[in-house]
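Participant: this is a predicted model, with the sequence first.
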Amino acid sequence: MEKISNLDKKLDLIDKLFSLAFKLGVVVGGTVLLFYCWKIGYFPQDVSVGDGLLFILLAIAFGGVYLFFVVCLTSLGLSLRPVWHGLQKLFLLLLKGYERVSGRTASYTPFTIEKGGFELFIFAIFGLFFIWGFSFSDIKVLSTLVLCVWGCALLWSTYQQNSREIDLLERSDNFTDEESKRLKRLVDFQPFLLGVILVVPLLIGGVSGKLLDGAMRLANVRADAAVVHVKEPYVKYAAEFGVKGLQSNFGSDYSKFEKTSILFNGFGKNIVIEVEGKDGRVALVVPSDHAYIVQR
């Protein structure tokens, strides 16, 4: 009976973990999708029940990709613990030199990065690949990515340190009112820390646009090179922005637009395309039944 009871507890724990992962994937993935829609300036319209299910599936997929990205950056930051502490020692030496020269006392609170386990090195390797890939296309991203890696590691370390302090306070038989307030503040602050860790790569990573675009390409929502045949009257609307199409084999009502980027396609009644106009790239919203996409 004891073995059955233990098995039930393990199954219940697994069920709760899967439920939490599903909810977290939907929330994070949905946030990422909405962030992408805000980025391109378009939100899906007339979404059907089937489109809603597709949205949930895409949200889970994007949430998984993004969470993997955050875990890899955080693991890389924890693996670089000796580097961060070495830089901090160097900074403290420079700070002491400044205090001697200026005669002023500078205020600085040292940070501590937690020591990660061996399993983190696997994710850290993927984190290096991420940094190399994003920095290869834009070297200016490197500095913000390094800051992002350090920030994620510092926030996760703070979360771990707070968890240990919470555990000690909860085990205490009798603690003062000040300790009780401290415990409440720490417990309330923990979810905030996790939330900040999730948004740090989007805010200071310098790669949010590329990460979102890459995730959309994997889901076939976005394409960078396609030929689109657009039906009237949307050809005339495009002409108002200085965008002229070529003759199309689909008929006289259609015009062909080459070197077109598909910004959004997959659910909702419209697609969003980006074509070259006289004043640069122009984004156009076209109903799905008025456009045929030919991807190369």
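Facilitator: Everything's here; your move. Keep in mind that what you see is a predicted model, and the values were worked out from it rather than measured. Residues are numbered from 1 along each chain as shown.
Participant: could you use CA atoms for every contact and neighbour count after this?
Facilitator: Noted.
Participant: distance of residue 247 from residue 277?
Facilitator: Distance of residue 247 to residue 277, given as CA to CA, to the nearest Å: 17 Å.
Participant: again but with residue 121, I slipped
Facilitator: 47 Å.
Participant: also residue 160?
Facilitator: Residue 160 sits 53 Å away from residue 277, taking CA to CA as the criterion.
Participant: which element, helix or strand, includes the residue nearest the centre of the chain?
Facilitator: The C-alpha lying nearest the average C-alpha coordinate of the chain belongs to residue 66 (CA atoms, centre = their mean; 4.6 Å). Element membership of residue 66 [criterion: DSSP states H and E] is helix 49-79.
Participant: next SSE downstream of that helix?
Facilitator: Proceeding N to C from helix 49-79, the next assigned helix or strand is helix 81-102, under DSSP H and E.
Participant: any idea which helix or strand comes after that next one?
Facilitator: Helix 81-102 is succeeded, C-terminally, by helix 120-137 (DSSP H and E).
Participant: any idea of the angle that following helix forms with helix 49-79?
Facilitator: 100 degrees (axes from the mean of the first three to the mean of the last three CA atoms, to 10 degrees).
Participant: from the chain's centroid, how far away is helix 120-137?
Facilitator: Distance of helix 120-137 from its chain centroid, counting by CA atoms, centre = their mean, to the nearest Å, is 15 Å.
Participant: and that helix, what does it pack onto?
Facilitator: Packing partners of helix 120-137 (3 or more CA pairs under 8 Å, 6 or more residues apart in numbering; DSSP states H and E): helix 49-79, helix 141-171.
Participant: now the last one: buried residues?
Facilitator: Right, helix 141-171. Residues of helix 141-171 classed as buried: 141-142, 144-159, 162, 166, 169 (neighbour count, 16 or more other CA atoms under 10 Å).
Participant: got the contact list for residue 226?
Facilitator: Residues near residue 226 by CA atoms under 8 Å, 6 or more residues apart in numbering: 258-262, 293-296.
Participant: burial measure for residue 35, as a count.
Facilitator: Other residues near residue 35 number 16, with proximity taken as other CA atoms under 10 Å.
Participant: from residue 61, how far out is residue 21?
Facilitator: Separation of residue 21 from residue 61 (CA to CA) stands at 12 Å.
Participant: which of those two has more residues huddled nearby?
Facilitator: Neighbours per residue (other CA under 10 Å) separate residue 21 from residue 61, with residue 61 holding more: 20 against 15.
Participant: burial check on residue 37, number of neighbours?
Facilitator: 16.
Participant: also residue 20?
Facilitator: 12.
Participant: what are the buried residues along the lengthiest strand in the chain?
Facilitator: Using DSSP state E to define each element, the chain has its longest strand at strand 254-264. If you call a residue buried by 16+ other CA under 10 Å, then strand 254-264 has these buried ones: 254-258, 260-264.
Participant: okay, pairing it with this:
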Amino acid sequence: MLLARNPDYAVMEVSDEFLRLKIEQECMREDMKNNVKKVKIDSSSELHLIDFSAYSEDFIKDFESHLSSICVGKLGKKLSLIKLRLREFLYSKDDNTRSGAIAELFIAYYLKNAGYKQEYLFFNLEEGSIKKGFDGVFSMKKKSYLMESKSTLPSTKNKSHRSKINEAYTDLKNYVEGRSKKGKNNPWRNAYNHASHCDVKTSQSIKKKLDKLADKFDERKYIKVRLVNIIPCSTIFGLTKDACPNQVAEDDYDYIKNLEANSKVILCIKSRNINDFISYLEN
């Protein structure tokens, strides 16, 4: 299901939450489990603390096994061509856009490893541009999620996961409720166009729901974020394995709990410097 049960929006019944968590556990590689801490905050909120600050040989090997499907879907391309396109894209952008793109790659990699299905292409349908709307749509069995990612550079002062999660959540809320100041694009239409690409292989039920929501958005019949399943994400760059721990203070749990949504999965990632990732692409 894309939204909470509602005669206008429900696609199908909510999947068993235990089954979803079981799939995550079974799909995730053993070495990644060691770099992930999950906190179940309440029945509709969970927090994933993810450490990507070390590019181990196993990490690189597994990341590369997913990279083509993340970027171009079922089409499949040689790894060297995917890395070339990524390099050329990142070379042409400023550091803020670079950090955002790399963060989205890591998020897609993590969620695919955890058993979620990616319902969009990382490479935008308009060559060289960034997506107009939600950063991504993911599904797990019968539930679908809207993903929004925010990131910080090493030079950012007073950086925190809470501030970035708040930015990501605010963007999702404003997009869904028709209050975004970032242009007049229909985010549901953009999501539908990605899901309709033949190499994404999105189910008909999800595509029909996205199309219906896009039509309602055009008619200015906006929905509330409390009906939606969401994945707000924060990535902090420039942290080594031994740097400050990847933490969200316990007094932030109430803040997460009080974010309106049908259900929410919060991702907080710490990563190496963006130039380290670009160096990887150049090798």
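Facilitator: Nice, thanks for sending it over. Because the structure is a prediction, the values reported are computed rather than measured.
Participant: TM-score for the pair, please.
Facilitator: The TM-score (TM-score structural alignment, normalised by the length of structure 2) is 0.21; 110 aligned residues with a CA RMSD of 6.8 Å.
Participant: quick one: the strands in the stretch 51-200 of structure 2?
Facilitator: Ranges of strands in the stretch 51-200 of structure 2, per DSSP state E, counting those that start in this stretch, are 117-118, 136-140, 143-152.
Participant: any chance of these in CSV, plus mean neighbour count and distance to residue 62 of structure 2?
Facilitator: Below are the strands of the stretch 51-200 of structure 2 laid out as CSV (neighbours: other CA atoms under 10 Å; distance: least, CA to CA, whole Å):
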stretch, mean neighbour count, distance to residue 62 of structure 2
strand 117-118, 22, 17
strand 136-140, 23, 20
strand 143-152, 25, 22
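Participant: any chance of the ones you listed in TSV, plus distance to residue 211 of structure 2?
Facilitator: Shown next, in TSV, are the strands of the stretch 51-200 of structure 2 (distance: least, CA to CA, whole Å):
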stretch	distance to residue 211 of structure 2
strand 117-118	17
strand 136-140	14
strand 143-152	14
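Participant: nearest to residue 271 of structure 2, out of those?
Facilitator: strand 143-152 (10.2 Å; CA to CA).
Participant: report all helices and strands that that closest one contacts.
Facilitator: Applying 3+ CA pairs under 8 Å, 6+ apart, one finds that strand 143-152 of structure 2 contacts helix 95-113, strand 136-140, helix 161-176, strand 229-236.
Participant: try it again at 10 Å.
Facilitator: Where contact means 3 or more CA pairs under 10 Å, 6 or more residues apart in numbering; DSSP states H and E, strand 143-152 of structure 2 is packed against helix 95-113, strand 117-118, strand 136-140, helix 161-176, strand 229-236, strand 263-271.
Participant: single out the most deeply packed of these.
Facilitator: Highest mean neighbour count of those: strand 229-236, a mean of 27 (counted as mean count of other CA atoms under 10 Å).
Participant: any idea which helix or strand comes after that one?
Facilitator: With DSSP H and E, the next secondary element past strand 229-236 of structure 2 is helix 253-257.
Participant: and the helices and strands packed on helix 120-137 of structure 1 as a markdown table, adding distance to residue 190 of structure 1?
Facilitator: Below are these laid out as a markdown table (distance: least, CA to CA, whole Å):
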| stretch | distance to residue 190 of structure 1 |
| --- | --- |
| helix 49-79 | 17 |
| helix 141-171 | 6 |
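Participant: between the ones you listed, which one is nearest to residue 212 of structure 1?
Facilitator: helix 49-79 (8.6 Å).
Participant: relative to helix 141-171, how tilted is the closest one?
Facilitator: Orientation of helix 49-79 of structure 1 against helix 141-171 (the same axes, to 10 degrees) gives an angle of 90 degrees.
Participant: in helix 49-79 of structure 1, what counts as buried?
Facilitator: Neighbour-count burial for helix 49-79 of structure 1, with 16+ other CA under 10 Å as criterion, is recorded at 51, 55-67, 69-79.
Participant: repeat for stretch 79-89 of structure 2
Facilitator: Buried positions in stretch 79-89 of structure 2, judged by neighbour count with 16+ other CA under 10 Å: 82-83, 85-87, 89.
Participant: check stretch 9-24 of structure 1 too.
Facilitator: For stretch 9-24 of structure 1, a neighbour-count test (16+ other CA under 10 Å) marks 22, 24 as buried.
Participant: and that stretch, how far out from the chain middle?
Facilitator: 23 Å.
Participant: now the strands for the stretch 151-296 of structure 1?
Facilitator: Here the stretch 151-296 of structure 1 has its strands, by DSSP E, counting those that start in this stretch, at 223-231, 246-247, 254-264, 270-277, 280-287, 291-295.
Participant: out of these, which is closest to residue 200 of structure 1?
Facilitator: Taking CA to CA, strand 254-264 is the member of the strands of the stretch 151-296 of structure 1 nearest to residue 200 of structure 1, at 24.6 Å.
Participant: circling back to that earlier point, nearest to residue 267 of structure 2, of the buried residues of stretch 79-89 of structure 2?
Facilitator: residue 86 (23.2 Å).
Participant: for residue 26 of structure 2, see how far away that closest one is.
Facilitator: Residue 86 of structure 2 is 30 Å from residue 26 of structure 2, by CA to CA.
Participant: which parts of the stretch 1-150 of structure 2 are helices?
Facilitator: Secondary structure of the stretch 1-150 of structure 2 (DSSP state H, counting those that start in this stretch): helices at 17-27, 30-33, 57-72, 79-91, 95-113.
Participant: now distance to residue 49 of structure 2 too, for the ones you listed, in TSV please.
Facilitator: Output for the helices of the stretch 1-150 of structure 2, formatted as TSV (distance: least, CA to CA, whole Å):
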stretch	distance to residue 49 of structure 2
helix 17-27	14
helix 30-33	11
helix 57-72	17
helix 79-91	26
helix 95-113	11
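Participant: which one of those helices lies nearest to residue 271 of structure 2?
Facilitator: Among the helices of the stretch 1-150 of structure 2, the nearest to residue 271 of structure 2 by CA to CA is helix 95-113 (8.7 Å).
Participant: now that closest one against strand 263-271, angle please.
Facilitator: For helix 95-113 of structure 2 against strand 263-271, the angle by the same axes, to 10 degrees is 120 degrees.
Participant: how big is the angle separating helix 95-113 of structure 2 from strand 136-140?
Facilitator: Helix 95-113 of structure 2 and strand 136-140 are oriented at 10 degrees to each other (the same axes, to 10 degrees).
Participant: what's the closest of the helices and strands packed on strand 143-152 of structure 2 to residue 216 of structure 2?
Facilitator: Across these, residue 216 of structure 2 has its closest neighbour in helix 161-176 (11.0 Å, CA to CA).
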